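Novice: one predicted model, sequence on top.
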Amino acid sequence: MQTATPAERKVSRPRADALRNRERIVTAAREMFVEDGPEVPLDEIARRAGVGNATVYRNFPDRQALVREVVCSVMDRTARAAESALAETGDAFEALSRFVHVSAEERTSALCPMISAGFDKNHPDLEAMRERVEQLTEMLMERARAAGQLRPDVGVGDLMVAVAQLSRPPAGAGCLSADRFVHRHLQLFLDGLRAPARSELPGAPVTMEDLRQS
């Protein structure tokens, strides 16, 4: 096996450092967006990430590019959690439940305001990640439905809305202070999804297309 020359190693190190810096920026931005909202100063993000302002702007030319990267990274982790749940061979509903709890940890609902006004919701990167998450979630739900464990009158949109609403703090409550209640309330919701259904739901199952058109 050919060993890299000192010159080659010297070239590769900055690249690895640059990737680590980018990851630190995205992690810090996600934390601060959740805590303080999408308008948090980029200088503050750089400070938490432990990098200089120039490093932030070198990786992300504007705030929208950074917001998009944060949202895509959250959706990527959510998709990987769904893939991990699909790889499980045990109880289908329990796999779906674990995915719901893990995805709630990503605080997607806290990022929702960032993908509203002034944000390109149709950017190809975001659309691809959104489609991936939706497809994997539907696969998890269909597997539980086929096993007779998930009530048949719920759709992906129903699940997404409930997770977003239940993981979002109520008005007047701090975003982080409500965290300790999230999984309790999610479990109450998940118990209501089990088949056989205890009641009839009004309306039809909600799809993601329904949500996009509303």
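Specialist: Noted; the coordinates are in hand.
Novice: going by C-alpha atoms from here, please, whenever you check contacts or count neighbours.
Specialist: Will do.
Novice: now do the buried residues in the top helix by length along the chain.
Specialist: As assigned by DSSP state H, the longest helix anywhere in the chain is helix 6-36. The neighbour-count criterion (16 or more other Cα atoms under 10 Å) identifies 21-22, 24-34 as the buried residues of helix 6-36.
Novice: tell me the first helix or strand C-terminal of that helix.
Specialist: Next helix or strand after helix 6-36 toward the C-terminus (DSSP states H and E): helix 42-49.
Novice: buried sites along the helix or strand just after that next one?
Specialist: For helix 42-49, the following helix or strand on the C-terminal side (DSSP H and E) is helix 53-59. When burial is assessed from 16+ other Cα under 10 Å, helix 53-59 yields the following buried residues: residue 56.
Novice: another one to put next to it:
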Amino acid sequence: MSPAADTEARRSTRPRADALRNRERIVMAAREMFVEFGPEVPLDDIARRAGVGNATLYRHFPDRDTLIHEVVLFVLTRTTQQAHEAAEEADPFEGLRRFTHAAADERIGALCPLLSGSFDKHFPDLTREGVRLEEAVEALFARAKEAGRLRADVAVGDLLVALSQLTRPLPGTACLSIDRFAHRHLQLFLDGLEAPARSELPGLAATLEDLSSSTP
């Protein structure tokens, strides 16, 4: 094959810029609608929110599980990056605070319902990114505890449960302005994490193993 023909062949297999933009718009729209309406939201509604035709959505994502997989990977990857950036804060607790609000904006709270039910979450890329996220957040917790800025009786699972509970609309409310409440309530939650502790917590801290074992 001549150099010119080889270059043309590589161009023909490389995703076009507009196709990549459409794919990202679909993933972003799906992420928002999964938060608002749950994982069973009609795919046609997601296409409409993304501003693309149904055929475009199905060309990128032939079924619901394929789209959910991409959304989960997208959220995990972006949230892991947020954790690494938060670790650069001079004050360890401010780093944890920064990460918590950033994770809410990335819609990490949507992952719990997405990973339940019949969806197969045991893909190598999801497992790998999940481990990276866990390690990054564990590092934020360890750093804050070592500095005496985080109460000793909490674990990463406590934060993830709070994010899941506080960043999704209440069932049946169609509350599309949840962000302004979520960040307000997350700030109240974070105040409760800061050392010195003002009370004794009932029960045991939620570990990542606890959450994994309770997820179908």
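Specialist: Sure, I can see it. Bear in mind the structure is a predicted one, so any value in this text is a computation, not a measurement.
Novice: how about the nearest residue to residue 179 of structure 2, chain neighbours excluded?
Specialist: residue 167 (7.2 Å; Cα to Cα, 6 or more residues apart in numbering).
Novice: is there a neighbour count for that neighbour? I'd like the number.
Specialist: Residue 167 of structure 2 has 25 neighbours, counted by other Cα atoms under 10 Å.
Novice: cool, and the one 10 residues further on?
Specialist: Other residues near residue 177 of structure 2 number 10, with proximity taken as other Cα under 10 Å.
Novice: residue contacts, the residue nearest the centre of structure 2?
Specialist: The residue lying closest to the centre of structure 2 (Cα atoms, centre = their mean) is residue 108, at 2.7 Å. For residue 108 of structure 2, the set of contacting residues under the criterion of Cα atoms under 8 Å, 6 or more residues apart in numbering consists of 75-76, 79, 163-164.
Novice: and for residue 39 of structure 2?
Specialist: 68, 113-114.
Novice: so which of the residues you listed is the closest to residue 155 of structure 2?
Specialist: Relative to residue 155 of structure 2, the closest of those is residue 113; by Cα to Cα it sits at 21.4 Å.
Novice: and that closest one, what's its match in structure 1?
Specialist: Aligned against structure 1 by TM-score structural alignment, residue 113 of structure 2 finds its counterpart in residue 113.
Novice: got it, and residue 31 of structure 2?
Specialist: The pairwise alignment with structure 1 assigns residue 31 of structure 2 to residue 30, based on TM-score structural alignment.
Novice: to what extent does the helix or strand hosting residue 179 of structure 2 diverge from structure 1 after superposition?
Specialist: Counting by DSSP H and E, the secondary-structure element that holds residue 179 of structure 2 is helix 178-193. After superposition onto structure 1, helix 178-193 of structure 2 lies on average 1.4 Å away from the residues it aligns with, using mean Cα distance after the TM-score superposition for structure 1.
Novice: can you list contacts of that helix?
Specialist: For helix 178-193 of structure 2, the surrounding residues in contact (Cα under 8 Å, 6+ apart) are 97, 100-101, 104-105, 150-151, 154, 162-163, 166-169, 198.
Novice: how about stretch 43-61 of structure 2?
Specialist: Contacting residues not belonging to stretch 43-61 of structure 2 are listed as 22-23, 25-26, 28-30, 33, 64, 67 [Cα under 8 Å, 6+ apart].
Novice: where's residue 161 of structure 1 relative to residue 27 of structure 1, distance?
Specialist: Taking Cα to Cα, to the nearest Å as the measure, residue 161 of structure 1 falls 25 Å from residue 27 of structure 1.
Novice: wait, a strand at residue 203 of structure 1?
Specialist: No. With the criterion set as DSSP: H, G, I helix; E, B strand; the rest coil, the secondary structure at residue 203 of structure 1 is coil rather than a strand.
Novice: wait, isn't the match of residue 31 of structure 2 in contact with residue 68?
Specialist: No. With contact defined as Cα atoms under 8 Å, residue 30 of structure 1 does not count as touching residue 68 (10.7 Å).
Novice: appreciated, that's everything.
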